[in-house]
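Colleague: The sequence and its predicted three-dimensional model are supplied below.
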Amino acid sequence: MHYVLAPRTLFFSHYFYTGLRIATGVVGLTGLTYHFADLPTAMAVAIGALCTSLMDLPSPLRHKFNEMLAGVLTCSLVALLVGLCSPVQWLLRTVIVLVSFLASMMTVYGRKAMPLQFVALFVMMLSSGAAATPLQALRHGALFFAGGAGYMTYAMAVVWLLRRRLKQQVLAEALYELASYTCIKAGCYDMANFLPAQMEKLVRQQSALAVRQQASRDLVLRGKPKADEAVLVQVHYAMFDLYELVLSTHTDYALLRQHFAGGPVLPLLGDLIGKAARDIESVAYAMTRNRPSHPVIDYRDELRALDAALRALPPADSEDANARAVLRATFNKIRDMIAMIARLHGASAAPRGTLPMAAGADLTPFLTQQRYSIGILLSHLRWTSPTFRFALRVAMAISVGLLSAGWLPYKSHGYWTALTIAVILKPNFSMTRQRRTDRLVGTLIGCILTAAILYVVHAPAVLIGFLFVATAAGPTFLSIKYRYTAIAASMQSLLLIGLTMPHGGGAIEERLLDTVLGTLIATFFSYVLPSWEYQNLPCLVDAVASANRKYVDAAADLLLGRAIDDFHYRINRKRFMDSLGNLSAALGRMLDEPAAQQRAPAELNRFTVQNYLLMAHMAALRLLLLRYPENMPRAEVEAALADAFAKVRSNLGTAPAQDTVPDDGRTVRIAAWRGWAPLQRRLHLLQQDAAQLALSGAAIDSALGRDVHRPASKTAST
């Protein structure tokens, strides 16, 4: 369950703060306007404020200003244009098609442009409801702009005042995701969990974690931190160090299960990592409450029990020796992870002023950049572009929705049908399918709840209170549980009708019928000019392959001492994680599409898991060398690493290279170094998984019908 869905954590999250901020701004601005003007004026201002509030998302201040200003200007222009064209039906329909198409083309700029697309469509629908004279259109556009600009000013002021609080909450969300990731790791030691399925869950969670970590980077590391933000930077860096350690705890789970099933060892390992997940969660919870965190979880009983269980194991034969070594290495890493969590607690309570990064370090490559070039949009004005086809699909569906609303046996509000289409119809089939269900169920529940409220409550002040709650709930759950947002949106609309038209009977039934009609139209058009996920898979697989090669090269440079610091390693690891997350997300969306449109799901699952394992091995190698610095035979270690990396790059690594170092005393030095055996085991696993990655890459090429002119045992991925 997402942490926001628990009441204990909901009220400290940035989702709740955003919902509360939006409700206060929209309802407060509406009430203020109504105090000085009439109801129609207040409603026009309210629409401007409401539309602008949909752009009020957690972002760096400069990005937020740009996004909200774009929303105010674009939507004011749309409101004015549609209002001026409303008296001429053929012109109005032409503008509706054009605006629908252009607004949907804006999704080419990525996830941040999705709210702007919806807001533009929302404004267009509301403004097309009734014919207006040019003077009325100008007045409505001016009031809309005033409402939008007023809300933007209010929101920017509040976010500026609470900017440290927002950074805390976004950083805490990344910690919550890290806790969930660690909890899934604990499940790998549970024999009741099917290991391949558990690994797939781990990869999916790693993708979600990467998104939250990027949001934390964008807020915490952008610009020069203030003195009171030094703690946030410290926690952020400690979080990433802990993440790399948790990542490195990947081991040969199948070997451990084979040799220690039924005994106390595996449950104790799972319990320890499960406790670590709850410990990380306690840091996140303390941060959302603006408090330093302190260790509250005691690991001593499990550590003593596991240590005793290890000593009680019978003498190992040659077959069990490797499993024992893997088990002890895992135990050591878990203890390191517990120590790192203690450091995370300490970072949250550290004194101000100390920043764990080099002065003047250029962090730009780690941060999300805004790029809204007109050339990007123009380059997608082609038939093969998924965005272009989506824009055509939306324009046709909304046009049909507005036309068909006029055929209903009651005075329909066509904008509600079109709004349902805009909510449901998304660039990919998977999201469209989910939104369709949530919209139907949410509207039904919202209508029932509103009917009960309007039947029992008649006092305007109480109804305004319910309206405030609905207005706050909508944005709170928008990206977490859209069904709740659909419930809130239905209640918000119907409560407004109840307040402004107390005798507007039939509104609830009409909204239900309009929603059903919009759902049917959106469902039909989701199959028109489709862009199925499998069509994008070759590009995504190639992107992972390219990022993989660069990450391996960066890791080799770092481990072999050819890099001055770990900057290039970290940036290439980030890019590798991002590309792997994109592929994993596309795979998840494809599995929601019709079976006839799915390609190579098993091979892609295997490919993503093997890439994840490669990243885990690299992290483990790095920490292994840091763990055993004493008596390290540098020349022999570098020779073993170079040999392994060469084999990984050429996809020939199926077994570790044998030690061929002449016995001139160096063999003695190797034997004296405690890290040699763990290094050999890790390099063996690395080469095994690289070979498996080669096979899975070749299987994907075969399943997708790609002729890449390479042997079946090779892939570009490594």
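Modeller: Received it, and whenever you're ready, just let me know what you need.
Colleague: Only C-alpha atoms from now on, for both contacts and neighbour counts.
Modeller: OK.
Colleague: Name the helix or strand for K426, please.
Modeller: Element membership for K426 (DSSP states H and E) is empty, with no helix or strand holding it.
Colleague: Tell me the spacing between the nearest residue to it once chain neighbours are set aside and D592.
Modeller: Closest residue in space to K426, ignoring its immediate chain neighbours: T432 at 5.1 Å, by C-alpha to C-alpha, 6 or more residues apart in numbering. Distance, T432 to D592, by C-alpha to C-alpha, to the nearest Å: 10 Å.
Colleague: And for the residue nearest to K426, the neighbour number?
Modeller: Residues contacting T432 under the criterion other C-alpha atoms under 10 Å number 19.
Colleague: Helices along the stretch 251-400 of the chain, start to end?
Modeller: Residue ranges of the helices in the stretch 251-400 of the chain, as given by DSSP state H, counting those that start in this stretch, are 253-260, 265-288, 300-311, 318-348, 374-379, 386-405.
Colleague: For the fourth one, buried residues please.
Modeller: Judged by neighbour count (16 or more other C-alpha atoms under 10 Å), helix 318-348 contains these buried residues: 322-324, 326-327, 329-331, 333-338, 340-348.
Colleague: do the same with the first one
Modeller: Applying a neighbour-count criterion of 16+ other C-alpha under 10 Å, the buried positions in helix 253-260 are L255, L256, R257, F260.
Colleague: by how many degrees do that helix and helix 318-348 diverge?
Modeller: 120 degrees (axes from the mean of the first three to the mean of the last three C-alpha atoms, to 10 degrees).
Colleague: here's the one I want to compare it with:
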Amino acid sequence: MAHFSSDRSWRTFKRGLLNHYVLNGLEVALGLFLVTTLVQLIWGTQHAAAASVGVIVSIIVDNPAPRRGKFWRMLPAPVLGAPLFFLVQLMHQHLVLLGMLAVLSTFLGFLWMAWGKRGAPIAIAVVLAMVLGMSVPKPPEGQLLAAAAESTLFFSIGAGMFLVYAVIANTLLNFRYRVQFIADTVLSLAALMLEQARMVLPEAARHVGLDGETVDGEAYGDNLADRNFGKFSRTGLPQQHMGQLMARHAAFADQLQAARDIVLESPRTPRRQRLAGMLLQMLEIRDHLLACELDLEHLRKAPEQAPMLLAQQATLRALAMELVHLADSLLLGRKPRPMSNLDALLRPMQMASQTPVQRLEESLPDHFDADVSPQALSRELSERIVRIHEEVSRLVGLGRDEVEPDLAVVRASWQMFVSPTAWSWTPFKGLMSWDAPPLRHAIRAALAIAVGYVVVQMLPWNAHAYWVLLTIVVVLRGSLAQTLERRTIRVLGTLLGCVAALAILSAHLSPLGLILCLTLAQGVAHGFALRRYLFTAMGATVLGLVQAHMLHAGGSTTFHMFERVVDTLIGTGIAWAFAYVLPSWERSQLPALVQRVLKAQAAHASTSLAVDQLQAVDNAPELAWRLARREAYDSLSALIQAVDRSLKEPRAVQPPLQALELFQAHCYQLLGQMSSVKIMLMMRRGQTPSPFAVQQLKDTAASIDACLLQAPQIAASDADAQRPAKMPAPERVPGPEDRDQLIPWLMRRLATARILASQLQQDAVQIRQLLAREETLPPVQAEAAQAQST
């Protein structure tokens, strides 16, 4: 066991070092070193310190990004930061005006949060320019304007030089970033497949052979799925693995979008096309995995199916490990090893699928009253796992350059699935509402900065007041969950960083040595910002103290350490307190998120059941379906993450967790049914479907669309009337040679999809009713009602 733990830790460590976060941290650290050293050699240490501030502000927005639009993505930070840096220095002697400027700049800067993940780094960079402007020492009387202009000039020189460097470095590292994002996505898929393997067996036996199996080092799973393992147990539901399975799906959806922006940009060369083909191949595997969840509940209740379930679980686990090996090879820059021979695991499932069964005709009546055979359901699951094996084999073949990607799909997906790079005024229009979370967060942050500024003026060391404000900026986040997560880590990281900075400054290093320390601290702070915030807090503390020492060129190091610790405690306390001011509780966003999910599910069902895709001569229907599928998964991911953040909020304002989790589970079940139907239809592409099948597809699409998009009151009252009769199934999923057996399986899937659509709308109605009822209750009664609902 000790050997296993050490081996697992070493694998995790290697994956962490080879991740794109660390590579990006090394890239920005090298840029800081080159720019600061060049300025120091030409103009001296004092000007190098000012240039380093410009570099640090620009580094905030330097993340792996598509080559197209990289310059314009980074430009707003130094353009907005330089004049603010200048104005702060001009007001050194006017404390009231300086405080007003700090509050106003914080408010305006945090409005960039309206642009989401693209705008958040700019908001932090703008406010950071203001805060670091306070760290510049006051010049002698009569030299204020000249000193401010000079330091701002070198701020701009540093920012400009780094901006050019960052664009060039991003271009040079583009292919390596593509490989790293693909490897991260493969790891996330492996974690999802491993969790799906756990779901195959009954809950009492899920620990057999799998509790020790984990996929460490993936980009998003550690941050979302692992925290959600116990979420279902908190609401009284025993299905802990279901909660983690949905979280894994959400994590994989997030990872996919991050990879799309890099991997699907201009896949013109064979190497880029192969990586893009791997990304699209993983989408197909995800759909098959989701369909594997269908009918498992019935299979787990059949004791005679236990041996087959064990074989199916073992196969999924083996395939997950194949994905892990593929990801590790990509990260190490090695050619992946060939796919392992899994014939021994696949043989029972292949034999089961080849057993002769009674043939069924397409001319079946609309409804049946027969039960579904567990043997038939087991054969269907076996067929799916065999297909997953084929898809994984193709993915490994793409990684080994032995399989050619589908260039038609790659070219069609190039621009349709990449996030826009141009700045738009559309998000700004959303700030006109008082309930807009970015607006409320901007007001909250401005008020926190105002209080922090007043507090530091009362401290005996108010010359270093910027540290309190800096702590407020980095700790106070848009949600209470994120603020609480950073609160303790920030304090601990500051303490450790102070010890490291004390050792560095006590060594009395040369200017070049200090620049090297500054470089290392910046690389650590930037490289681990989204993975291990403790390291980021440590690096940022060293960075701030060493840079302040370079700007001030003296002072009592020991006393500065004490100041920083006290300032951090004060700033953290203020940020924690203001997290409850004008709060944007997650429950206020849930109605819109639920409605988005319903619309996305309806659109996905409509495109999945479209009859014209069977006779299409181009990829237009397929592209429409892929876009609808992406929105379905992305909307569900956004909902799951909102529910995850709500777990850290006060119990009185938490949403109805049980209703939301049932809603999420039904959404994934509906996606699984639609994926299964889509696979069935693609097996018949190019053939003329029977009029009966066409009519069933059209009726089901219209029923689901009406159920999910109609008025809630109608859905709630007519739900039972819309529930179709139970449909039977033949003995196995049809293969290409048995296409006449499609109709019974199709009828079963369509009937179940109608039921799930009805349940989805009922879940949505219940969520709205619970939210509305709790909003009208006093806090104590609301907390009691919330506890009763969960």
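Modeller: Received it, and whenever you're ready, just let me know what you need. Keep in mind it's a predicted model, so treat the numbers as computed, not measured.
Colleague: Work out the TM-score between the chains.
Modeller: The pair, once superposed, lands on a TM-score of 0.88 when counted by TM-score structural alignment, normalised by the length of structure 1; 692 aligned residues with a C-alpha RMSD of 3.4 Å.
Colleague: Nearest to F645 of structure 1, out of the helices of the stretch 251-400 of structure 1?
Modeller: Within the helices of the stretch 251-400 of structure 1, the stretch nearest F645 of structure 1 is helix 318-348; the backing value is 21.8 Å (C-alpha to C-alpha).
Colleague: The residue nearest to K426 of structure 1 against L425, yeah?
Modeller: Yes: counting by C-alpha atoms under 8 Å, T432 of structure 1 touches L425, with 5.2 Å between them.
Colleague: Would you map the helices across the stretch 501-650 of structure 1?
Modeller: Using DSSP H, counting those that start in this stretch, helices in the stretch 501-650 of structure 1 cover 507-525, 537-559, 567-590, 601-627, 634-650.
Colleague: any chance of these in a markdown table, with distance to L143 of structure 1 too?
Modeller: Shown next, in a markdown table, are those (distance: least, C-alpha to C-alpha, whole Å):
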| stretch | distance to L143 of structure 1 |
| --- | --- |
| helix 507-525 | 26 |
| helix 537-559 | 45 |
| helix 567-590 | 41 |
| helix 601-627 | 51 |
| helix 634-650 | 62 |
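Colleague: Buried ones in stretch 83-95 of structure 1, by neighbour count?
Modeller: Buried residues in stretch 83-95 of structure 1, counted by 16+ other C-alpha under 10 Å: G83, L84, C85, S86, P87, L92, R93, V95.
Colleague: tell me the contacts of the first one?
Modeller: Going back to what we said before, that points to G83 of structure 1. Residues in contact with G83 of structure 1 (C-alpha atoms under 8 Å, 6 or more residues apart in numbering) are S127, S128, A131, A132, T133, P134, Q136, A137, L138, H140, G141.
Colleague: In PyMOL, select just the buried ones from those residues.
Modeller: Here is the PyMOL command that selects the buried residues among these (16+ other C-alpha under 10 Å):
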select buried, resi 127+128+131+132+134+137+138+140+141
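Colleague: And the contacts of G83 of structure 1, which is closest to V72 of structure 1?
Modeller: G141 (10.8 Å).
Colleague: so that closest one touches S76, yeah?
Modeller: Yes: using C-alpha under 8 Å, G141 of structure 1 is in contact with S76, at 5.8 Å.
Colleague: Trace P356 of structure 1 over to structure 2, please.
Modeller: Counting by TM-score structural alignment, P356 of structure 1 corresponds to L407 in structure 2.
Colleague: Report the contact partners of its match.
Modeller: Q273, G277.
Colleague: same check, this time on A757 of structure 2
Modeller: L670, I704, C707, L708.
Colleague: quick one, what contacts the counterpart of V88 of structure 2 in structure 1?
Modeller: Aligned by TM-score structural alignment, V88 of structure 2 pairs with V82 of structure 1. If you count contacts by C-alpha under 8 Å, 6+ apart, V82 of structure 1 has them with L92, V95, I96, M124, S127, S128.
Colleague: okay, those in JSON lines with distance to A23 of structure 1 next?
Modeller: Shown next, in JSON lines, are these (distance: C-alpha to C-alpha, whole Å):
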{"residue": "L92", "distance to A23 of structure 1": "32"}
{"residue": "V95", "distance to A23 of structure 1": "31"}
{"residue": "I96", "distance to A23 of structure 1": "29"}
{"residue": "M124", "distance to A23 of structure 1": "22"}
{"residue": "S127", "distance to A23 of structure 1": "22"}
{"residue": "S128", "distance to A23 of structure 1": "25"}
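Colleague: now, which of those residues sits nearest T523 of structure 1?
Modeller: Among those, and counting by C-alpha to C-alpha, the member closest to T523 of structure 1 is I96, at 20.3 Å.
Colleague: Count the neighbours of the closest one for me.
Modeller: For I96 of structure 1, the neighbour count with other C-alpha under 10 Å is 25.
Colleague: Contact partners for the alignment partner in structure 2 of it?
Modeller: Aligned against structure 2 by TM-score structural alignment, I96 of structure 1 finds its counterpart in A102. By C-alpha under 8 Å, 6+ apart, the contact list for A102 of structure 2 reads M130, V131, I449, A450.
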